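*Asks:* give the three-dimensional model of this entry:
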Amino acid sequence: MMRSRKPGARSLAGVAMLLGTVLAAAAVFRHRMIVVTVRGTSMAPTYRDGDRVLVRRTTRLVPGQVIVVEQPAPGGRWATVPLPRGARAAAMTARTWLIKRVTSVGTPPNDAVWLLGDNAEDSFDSRHMGWVPRPRVLGVVVRPRRPHRRSALPAERR
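*Replies:* Predicted structure coming up:
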């Protein structure tokens, strides 16, 4: 004799599986994506002061991409060690970030990038700080977001 299941038991299990998948995807998204607020005018007119951008955390770069990188300390030296790959947003807020366009990748030094701001007259970029080591890259700008009042990780001082 075959047992009958309660109506909706199968659909309830499906909903639970879907919810688990959504929660897992949200956890991955949270560690791979971050919202950054642009500060300064070095990327104008592409990005303006106060714009918010969605950044995908990666170091796979190609020329033409806009990225967020850590700003070196005065003198071009790094005052901190690079962030670990899975670092949380709280660890990022203690650092100063820049938003720049990649113009060259993988030329000597091999693990570095050359960056320029779209507004060359008002940009602190590779012309001042030299090659930027790839481990100092936070990620690639995926798309702009509308300005918002809540705080996000600030990028760009100049």
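*Asks:* CA only for contacts and neighbour counts going forward, please
*Replies:* Fine.
*Asks:* where do the strands sit along the chain?
*Replies:* For the chain, strands defined by DSSP state E occupy the ranges 33-38, 52-56, 66-70, 97-105, 112-116, 132-133, 137-145, 153-155.
*Asks:* against residue 72, how distant is residue 130?
*Replies:* 10 Å (CA to CA, to the nearest Å).
*Asks:* before we compare anything, build this one as well:
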Amino acid sequence: MLNIIKVTGLSMSPVVSCGDFVIVRRTTRPKLGSIVVAIHPKYGQIIKRVVSLNDKEEFQLSGTNTNSISTQEMGWFPREACIGKVVLTIKKST
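*Replies:* Okay, here's the model as predicted:
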């Protein structure tokens, strides 16, 4: 199943920018290096890159923008928090 999500915020800029749309394929098994959309209990829906996986099927995320919420602040995500993997980015028109 695919979802279309409009990006808000700058945490993945310049790779994915505020106002872009992403096509997300549903998965609960994120892969290292993939850009995913996940749900965080404090920050809500976020889009970040998977930077770490562990043997408990948890993952950590990081943004590309230096002002992004840090990996340490977000902590580990259970795999069920993953909405899906970004498979296509549609850049906003300028």
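*Asks:* TM-score for this pair?
*Replies:* The TM-score (TM-score structural alignment, normalised by the length of the second structure) is 0.89; 93 aligned residues with a CA RMSD of 1.7 Å.
*Asks:* could you give the angle of the longest helix along the first structure to strand 137-145?
*Replies:* Counting residues, the longest helix found in the first structure (DSSP state H) is helix 9-32. Computed with axes from the mean of the first three to the mean of the last three CA atoms, to 10 degrees, the direction of helix 9-32 of the first structure lies at 120 degrees from that of strand 137-145.
*Asks:* which of the residues in helix 9-32 of the first structure are buried?
*Replies:* residue 32 (16 or more other CA atoms under 10 Å).
*Asks:* and stretch 79-92 of the second structure, by the same measure?
*Replies:* So for stretch 79-92 of the second structure, counting by 16+ other CA under 10 Å, buried means 79, 81-86, 89.
*Asks:* and what of stretch 36-56 of the first structure?
*Replies:* 36-43, 47, 49-56.
*Asks:* quick one, the longest helix of the first structure and strand 52-56 angle?
*Replies:* Going by the same axes, to 10 degrees, helix 9-32 of the first structure makes 100 degrees with strand 52-56.
*Asks:* any idea how far helix 9-32 of the first structure is from the chain center?
*Replies:* Helix 9-32 of the first structure sits 24 Å away from the centroid of its parent chain (CA atoms, centre = their mean, to the nearest Å).
*Asks:* residue 130 and residue 72 of the first structure: which has the busier surroundings?
*Replies:* residue 72 (18 against 13; other CA atoms under 10 Å).
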